[in-house]
Structures are given as structure tokens and as C-alpha cells.
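>>> Test case, fold it:
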Amino acid sequence: MENNDKINYDTQAAKTLGDELRKHRTDAKIDIQDVASRLKLSTEQIDALEKGEYSGFPGLVFVSGYLRSYARFLKIDEQIIAKHLRSITPQLEDHVYAVTRSTNSGLSFTDTEKQGFPKWILGIAALALAVGGVYFWQSKSSFENEQANIQNSKDVADTMKTPALKTDNVAVSEMTEDGKKEITNKPEVANDQAASAASAAVQEEKPAVKVEKDELWIKVQYRSNLIIADKDGKVVFSRIVPAGSEQRLRGGAPYNVWIGIAAGSEANYGGTPIEPLKYRVAGEKSASFVAGKTKMTTPKRRQTHQVKIDHLIIGSDAPVVVQSMTNTDTADAEATARQVKELSDAGSEMVRITVNTPEAASKVAEIRSRLDDMGYTTPLIGDFHFNGERLLAEFPECGKALSKYRINPGNVGKGAKGDEKFAFMIRTAAENNKAVRIGVNWGSLDQSLAKRMMDANLASATPKPPEEIMKEALIVSALESAEKAVALGLPEDKIILSCKVSAVQDLIQVYRELGSRCRYPLHLGLTEAGMGSKGIVASTAALSVLLQEGIGDTIRISLTPEPGSPRTQEVIVGQEILQTMGLRSFTPMVTACPGCGRTTSTVFQELAQDVQNYLRQKMTIWRTEYPGVESLNVAVMGCVVNGPGESKLADIGISLPGTGETPVAPVYVDGERKVTLKGDNIAAEFLQIVEDYVKTNYCEGGAKRKQNRVIPIQSA
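So this is what the prediction gives:
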């Protein structure tokens, strides 16, 4: 054995181990640079380890840690490395250490073989060896790789006899792969609930910890690895923390937390206690949970005049309203009233009907009466074109029964005659205290206005492209018509504007400009979106951009229904756009994964569809009996990859088994695993759990019930 400046070791034994490492590396075709990168060492240091030259290292404890980490990277048996290390320096023979509580430092280590100064020192050195190996082993950047590294530290610890953790106050239970609980520390403790109760008993003896509103606080009972990732998935904390230590973080919620040894640990976010034992990782002593789940932030709304239409408030911070339109012959009062009812049941908050003939105008009051008799107060909008002033004059009850008039300046009429017709309709609206939407369309733009603006553009020294002039003409037509309406006696808080086109980018450009030049509420929608997926995608693409910028106060999705399909589809699409963006809540949302090779069956897709349909059907009753239930979030996931995590984040979630997985489906309620379903009745049993959850949490006095409230008109 040679005596180097810093380390006493057998150089020949070191060279033998180095040769073994090099052989395994070259056989595995692993470049020395890859090893250096993994161990966070230089290539020169890796080369020195392979040559058995340790004199350049700070000490044998570090060298031994590097060698163990290197061997593990190459998947070499731990016992082989331990044998080599004993040959290199016999002083590092394995020792067994028992862990006991200490009133001062939290953990103390006692040699169970012999008492004496040298062995005690070597015990500390062996512990440092394990820690050093783990420290240099943990080098991956992502949160998943960080968790893999924790498993490596567990492997290092397992080369020694498992510490006999003293658990007077905490019971630790582990989950086996089949979902059954297995007691590992206290035979008399039967489940996690008992462990949580024991932990809570300890906490009751301590003063309550003070945690700020947006702060995460974690305290571990035992020396443990702790990893915390922020809302962006960035690992903001990753280290081995001492027993009894506390950590605090702010400003990065929701946090994804992983505690290596969860027994006895405590957590709190914003003043709300979290019990880590409830979120134990199956088959491990660790726990993983999300802290500080936050609601989606919504864009700041464009401030406007507010328009009252019956019981609805339009504009500024009032909710964006979903509107629809019938396709029945308005002269058929029974059919039109029935379709208005169907649209209302689907969630439409205003319905537009065509008023184009004397027969149609004569039936508007009857339609209103039929709806009132059925208990439907949905405001009706009269869609007038070409002859609106005549119909309002001949059928005054029509004007009174409607809640809003839609007037298109482009087809009221030309010149002085057109101005006269427009004036009559505006005065009628003012006399009846009705709101008016001045709706300009690309296809029916006032041609005299368009010609005037085109001529002026051609005479300009720097003429603009014709399409730009047409867009500007739309805006000018709407704004000039609004000015005329105000001059005729219609208050500003009775006017809504729209400028509809068919192309997505044109609509966005026009509404951005229109919104910047007035304070009127704006109605959004493409002139015609099209059929099926094309219409849905086009409407979503256009409206979501504007809504995200705070532009838009009412919306309509102008879908062309496929033959035989319900008219209500346009309402559902409009609602889902608003709810997906976090602007409104209409019906409980179902989160479902798209499926992959792990989910070759269609069980989870079928269950997701069944749940969504069930929730929509129930909403006709739940909306009035259980206020707030529209914000319920349900997750139906198809396999173990994202299933448990997404299910925990939902109010209620189920993680169905993927291909080759154990045929059980754990159900999570408010982030906690409550029950595991199996057999042929999973769907029915899960729907019953959802039903019970709604009745319990959204009933009178329920934890999640929201009081119905009226949004007051704000001063513009």
C-alpha cells in the first residue's frame, strides 16, 4: 500500500478497478465525455479513475462516491464495487448503522458492531460517502430525471442495512402495485388514515405555522431529498435537506412537490394545510403532490358603455353573452317558439329571429307569449332587412315584443329615403326603450359610402390597397350610423355594433380597429363560418384572438348545420370557446387524454363521452338547484402515465387502466384517492360518485356552492 499526499490506498487494487470500469465502458460503447457529463467531472478526472490514480482528488470519501456512481452508470453489480473498494482500502469495510431520534440534531449514528473512536469516525465517513455519491449523481435537468436520481440515492442507501427509523409518532404505509396497502413500520396501523391521524396528533401539539397567501411551506421530519418544480415545470429547489428543516417558496404556484421520505412531513400552501402522506407514491416511502392550484387568469376586458337587455347586461366586465339564431319560418309561431326553447335549453342567452314579412311580424308577439307561458324569458332579437320600418309601423306589437332590433345600414335604403327609414326604426326603438345592434356586413356594405371612400383613395398621393379601404368602410359605416342614432335620440347605452366578414384575419383586423375607436359593446362573429369542423375551427380561431385581447361582448357562431343535425351545435361551440378560455362557466368540463398505443381499447373514450353527455343532460336541473356546479372539472384518463396526475388536479378524476395494466380504475376526489373501481360497472359507479359529489358540495350550505348574483350596471 502506498502513501500519497492525500489518500492511503492500494494502487494496484485501484488500477484493477479502473481497468474494470474502462472495459465495461468501452464494451458498452460509451464515450468518456458522456461519463464525465453524467458525473459532473472532467474527462481528466474520469481518466484518472480508470487509471487508479486518486492523488488529485480531495479525499477517499469523494473517490469512493465517484466510483460507485460510475459503476451504477455502467450497471455494474454493487457488490463487485464494494469488494474492490475493500481491496483498495480495508478501512472502508461495510458497517451497519441504526438511526435514532436525537433531541439536538435530529439523527445520531451508532456503530452496532463495536464502540470506539476509529469505527465511529468511519461510520460518519461511510454516510458521507453515500451522500457524496448521490450529490454528484444528481445532474439531470428535467423534473422527471430529478426523480430518477432520487431512486439512485435510494439504491446507494440500500447498500447499507436499512436504518431502523424510530416512528413513535408516525406510521408509514406503502402501496403495492396492485393498489393494496402494505404496512412497513407499524403492524398495528392499518391504513394511511391512521398514519395521517397520528401525524395530525403531532401537529396539534405545535403552534400553527404562519404561511402567507401565495407561499408554500414544507417541513420534513427525516433527512430527505426534496424536489420542487414551479408552474412552468422548472425545478426551483432540489437538494437533500436535514431532518426537521423547513423550506419556503413564493411566486411560482402551482408547485409540483416530491418528498423522498414523506413520513412525518408537513406542508401548507397559503394557510391551507397539506398532508403529504395522502399523496404517497405507490410502492415508495416518497410522496408527490401539487400545491397552490390556481385558477386560470382571464384577459382584461375592453371598457364600454353597458347596455341592458331585459335581465342581461352587455359590455365592460359583464359576462360575454352567447347568442344564436333560429332557422324556422317566423310565421310559424309554434315551430319558432319550440326552437327558441331548444336553443335556450342548450344555453343560448339571446335568440335572433327573422322578421322579413308581414306574416312573420304579425307572429312575433305570439312567439313571445308562448315562451313566457313555458317559463322562458330569453330575449328575442328582431332581424330586419330592407323593410323593417314598414313592418314596425304596421305591427307595433312586434316592436314591443322584441328586446333588441338588428339594423343593417347597408340595406335600409339609399340616400334621403334610406336615411328616413333608418330614422324611423331608431325612433321606434327609442320610444319602446329597446336596444339596437347596428350590424354592418361585408356583403351588404353601403355602396355609396364604399364608392366615396374608394374615389378619395384613388385621388390620394399614396393610395392604399382596395381591400384596406373596404375594411375601413365597414368601420366608418358602423360608427357613422351610431352617431346618427344618437342624434336621433337613441342613448349610447342602447347601442351595440358589429362589423362582420368571412375571413378570420380580416375579422381580427377590423374589430381591433373598431374597438379602439369607440366605446360601444361589440358583437363578434363571422358572417358565415361554414359547416362542421371548418366552421368550428374558423370561428374559434377568430374569436379566441379577439376575446383574449378583451374585445367582444356578445358572440354568435354562424355554423351551417348538416342535414338533420341540431341547431343547438352553434350554442355549444360558443359556450366551449368561452369556457375553455376561462371567460365563462356553463357546464362541467370533462378532461380526457387523446389516447395512444397504451390505450388500444376505446373504454376511456366511451366513458368520457358518456360523462360529458350525462353532465349536459343534468345541467338543466343542476343549474338552478346547485349554483356553481358549472365550474366542476372532471377528468377521464386512459392510462397510468398522466392519469393519476390529471385526476388529482380535477375535482373528480378517474384513471382507467391502459393496455397491459392491472384492470383497476382509481378515483380521485379533490386530489385524494378515494376508491378503486373494477369490473363491468365502472361507468355507472363513477357517474354515481359524480352525482353524489355535486349533491354534497353544491347544495345549500355546500363547500362549493356559489350564490346567484346580479351584475350591476357600471358607470361608463
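>>> Could you use CA atoms for every contact and neighbour count after this?
Noted.
>>> What segments of the stretch 201-350 of the chain are strands?
215-219, 224-229, 235-241, 246-250, 255-259, 266-269, 272-274, 287-291, 307-309, 312-314, 321-325, 350-354 (DSSP state E, counting those that start in this stretch).
>>> Reformat the ones you listed as CSV; add mean neighbour count and distance to residue 200.
As requested, the strands of the stretch 201-350 of the chain are arranged in CSV below (neighbours: other C-alpha atoms under 10 Å; distance: least, C-alpha to C-alpha, whole Å):
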stretch, mean neighbour count, distance to residue 200
strand 215-219, 21, 14
strand 224-229, 22, 20
strand 235-241, 16, 22
strand 246-250, 15, 17
strand 255-259, 24, 18
strand 266-269, 22, 9
strand 272-274, 15, 10
strand 287-291, 22, 17
strand 307-309, 20, 53
strand 312-314, 22, 49
strand 321-325, 25, 47
strand 350-354, 22, 53
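>>> so can I have TSV of the ones you listed showing distance to residue 183?
Below are the strands of the stretch 201-350 of the chain laid out as TSV (distance: least, C-alpha to C-alpha, whole Å):
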stretch	distance to residue 183
strand 215-219	23
strand 224-229	20
strand 235-241	26
strand 246-250	27
strand 255-259	19
strand 266-269	21
strand 272-274	22
strand 287-291	16
strand 307-309	64
strand 312-314	59
strand 321-325	55
strand 350-354	60
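>>> closest to residue 573 out of those strands?
strand 321-325 (9.7 Å; C-alpha to C-alpha).
>>> Pull the residues that contact that closest one.
Strand 321-325 is contacted from outside by 314, 343, 347-353, 553-557, 570-571, 574-575, using C-alpha atoms under 8 Å, 6 or more residues apart in numbering.
>>> Another sequence for comparison is provided below:
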Amino acid sequence: MERKQTSTVNLGDVGVGGDNPVRVQSMCNTDTRDVFETVSQINRLADAGCEMVRLAVPDEKAAAVLADIREQSSVPLIADIHFDYRLALAALEAGFEGLRINPGNIGDEQKVDTVVRAAMGYGTPIRIGVNGGSLEKDLLRQFGGPTPEAMVESGLRHIAMLEKRGFHDIKISLKTSSVLNTIKAYRLMSEKVDYPLHIGITEAGTLVRGAVKSAVGLGILLYEGIGDTLRVSLTHDPVAEIGVAYEILRSLGLRERGPEIISCPTCGRTEIALIELAEKVEEALRGVEEVFTVAVMGCVVNGPGEAKEADIGIAGGRDLGIIFRKGEVVRKVKGNDNLLPEFMQEINRFLEERRQ
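Okay, the predicted model is just below:
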């Protein structure tokens, strides 16, 4: 893979594009007017590895608390603005590190001028967010619907509005729920501009469906070198989006965070509650940032051999388990109820050794 070289924008101390890694972001689903719940979710996202968080700013009540949220948050924040240019100004004044707007829908030329001047003054990037479900009517008529070509044309229009005002601190997204249309739209836009691209499949669906659609669509784009920041959109707790995002990046060799857990799919030889054990191991390791490989296998006969490249692993059988490192058995565990606690103790020893 060879990533396309794009320009760089900075959201606080987080660089996007250029030689920076592909960044992971998400969006709060809390009521922004509820400061406590919003800050709590932002910080849970940050703990999971989210590097920037977008917030909806629907009205003046939400805008009034943005400074409080900014003060208590540990990662750069992006304000999502539609229609009312004053909300964008409030976000900038509150210290938000990014705006997500479409210049064409925040008012007349004078209002666009005001927002762009303010963004330039604060050094705040603007993400132009094109969505296939809300394209301009004339483009829908011209292209016969929300086609990839129509989405790109919409994006180019908004880019031109910023460029003619001397503003170039731009990111771009072109989102639709169609995987194939999203891929084509980003390919087309990548050929036309060198601005960093934020990639995602919007309205992707619930946990499994959304993860699959995102993995296919974003995986193809990333493999082709397209994409500087991404969001996995799920109808779920936003924190789950971060884990899926990092697994996509890990599978392509682009980024790693936390342990990689491999586990067998179970078969007729399985004599333990392997699914439950694997899920509990995954949950227990959720806050660990070190990169290593953990295997959870259901067969003491083949488990260590099949997972011999794992840094540490466990294989369970009838009332007996074995813990191994790099395929070599280090000890045995009697009683299936002891498998998880004994394995976690061994993982803790392993991590302590690595940290010395």
C-alpha cells in the first residue's frame, strides 16, 4: 500500500493528512446540552483510543455550554453545524479545534465570510461534509440522483467557496450508506484534490452489519491509499466504533493499538464454554494499550500448535487447560472455573516482564 500524499491540517496537536497516521474519530450521541453526559462519553471515547470527537450543535442552548465541554475534554473537538452560522462562531469562541459545515447551507455570502474569517483567525480547520441524503436539488436533477459524481460536484462547490476566500485548511468527507457509491466518490475526489479525506460509510447499521459494511468500504479505500481519518458509524455505543476502526487499521498493517485476540470458531472437539471465555478475555483486556497477540483456543490437542505465533494463549479441554507462550506450554490449569483468573494472572506477569 502507498498512501496518497495529502496536505496537513492540525486539530489542536493532532495532525491529519500528510505523513500523519490515519486518525480515528467518532461522534457523541448524547444531548450536547447535557455537559456531564457529553464529557463522560468524550472521555470514554478517548480512553478507547479516539483521537478527535465530533459534537452536534443544534441550537443556542447547546452552543452556550461548549466552552464547559471543551475545558473538561481530553481530545480535540469538532462542532457539527448546520444552517445557523452563529453556532459556528460560538464553537470557535469556545475553543473547538474543528468545524464540520457545508458553507452553502449556513447563510448568505456575508455569513460565510464571517465564519471563514473567524476560522482563519483561530487557525481552525473546516471539514466539508457531503452526504448523499442531502445533496443540492439542482445536482440531483443534473446527475439523476445522489450519484458519486453528484457528491463530488457538491464537494467541489463548497471547496471553491472556501478557496476563493483564501481558506485552505480543509478536510473533505463524501458519505453515503452505499458502500460501492462511497468508494467511487472518494476515488473521484482523490483524483481531483490533495486535501485530507475523512472516510466513512454513513448510516451503516447496527453493530455487525455496520462493522461489516465499514470494514469492506473503508478497507478497500485504505488499501488503495485513500483516507487520512475515519469513522466507523454504528447504531450502537460510539465507543464500539473505536475498536472496529482499529481492527480495520490493524488488518491492513496501518496502525496497532492494544492486543490482537485470536480465537478458534469452535467445533465438535470443544469441551469448554469457549465463546464466553474469549469474550471475557477481550473485555478484561479492553483498556490495555500494549500491542501483543493473545490466543484463546478450544482444543488442548491442536490449540498451542495452531496458535504458536501468539505471544500468550490458553487452550481448554475437559476440566483442564494449558497456558502457553509462543506455542510452548508454561503451565496447566485444573478446573474450567479457574481458566479465566489463572490466564489473566499469566497475562499480567507477561505484561510486567515486557514493561521492565
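>>> follow-up on the earlier one: which one of the strands of the stretch 201-350 of the first structure lies nearest to residue 588 of the first structure?
Using C-alpha to C-alpha as the criterion, the shortest distance between residue 588 of the first structure and the strands of the stretch 201-350 of the first structure is 17.0 Å, found for strand 321-325.
>>> Quick one: average offset of stretch 111-120 of the second structure versus the first structure, please.
After superposition onto the first structure, stretch 111-120 of the second structure lies on average 2.0 Å away from the residues it aligns with, using mean C-alpha distance after the TM-score superposition for the first structure.
>>> could you give me the residues in the first structure that that stretch aligns onto?
Mapping stretch 111-120 of the second structure onto the first structure (TM-score structural alignment) gives residues 421-430.
>>> quick one: contacts of the matching stretch?
By C-alpha under 8 Å, 6+ apart, stretch 421-430 of the first structure touches 388-389, 392, 399, 405, 409, 412-413, 435-436, 485, 488-491.
>>> Filter the residues you listed down to the buried ones, PyMOL style.
Command for PyMOL, covering only those of these found buried under the criterion 16 or more other C-alpha atoms under 10 Å:
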select buried, resi 388+389+392+399+405+409+412+413+435+436+485+490
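>>> What is the most widely separated pair among the contacts of stretch 421-430 of the first structure?
Distances among the contacts of stretch 421-430 of the first structure were taken as C-alpha to C-alpha; the most separated pair is 413 and 491, at 23.1 Å.
>>> the strands in the stretch 101-250 of the second structure, which residues?
According to DSSP E, counting those that start in this stretch, the strands that the stretch 101-250 of the second structure contains are 126-131, 170-175, 198-199, 229-230.
>>> Reformat those as TSV; add distance to residue 210 of the second structure.
Output for the strands of the stretch 101-250 of the second structure, formatted as TSV (distance: least, C-alpha to C-alpha, whole Å):
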stretch	distance to residue 210 of the second structure
strand 126-131	17
strand 170-175	14
strand 198-199	14
strand 229-230	14
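>>> Out of those, flag the one nearest residue 217 of the second structure.
Going through the strands of the stretch 101-250 of the second structure one by one, with C-alpha to C-alpha as the measure, strand 198-199 comes closest at 9.2 Å.
>>> what's the closest one aligned against in the first structure?
Residues 523-524 of the first structure are where strand 198-199 of the second structure aligns, with TM-score structural alignment as the criterion.
>>> And stretch 447-460 of the first structure, what's buried?
Neighbour-count burial for stretch 447-460 of the first structure, with 16+ other C-alpha under 10 Å as criterion, is recorded at 450, 453, 454, 457.
>>> Which ones among these lie within helices?
Judged by DSSP state H, the subset of those located in helices is 450, 453, 454, 457.
>>> out of those residues, who's nearest residue 18 of the first structure?
residue 457 (83.2 Å).
>>> Aligned to the closest one, what sits in the second structure?
Across the two structures, residue 457 of the first structure finds no equivalent in the second structure, going by TM-score structural alignment.
>>> cool, and residue 638 of the first structure?
Match for residue 638 of the first structure (TM-score structural alignment): residue 298.
>>> OK, contacts around that match?
When contacts are counted by C-alpha under 8 Å, 6+ apart, residue 298 of the second structure is found next to 264, 266, 269, 270, 271, 272, 274, 315, 316, 317.
>>> Adding neighbour count, distance to residue 199 of the second structure and secondary structure as columns, could you present these in CSV?
Formatted as CSV, these follow (neighbours: other C-alpha atoms under 10 Å; distance: C-alpha to C-alpha, whole Å; DSSP: H, G, I helix; E, B strand; the rest coil):
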residue, neighbour count, distance to residue 199 of the second structure, secondary structure
264, 18, 32, coil
266, 15, 35, coil
269, 11, 42, coil
270, 18, 40, coil
271, 17, 43, coil
272, 22, 41, coil
274, 21, 35, helix
315, 29, 39, strand
316, 28, 41, strand
317, 21, 44, strand
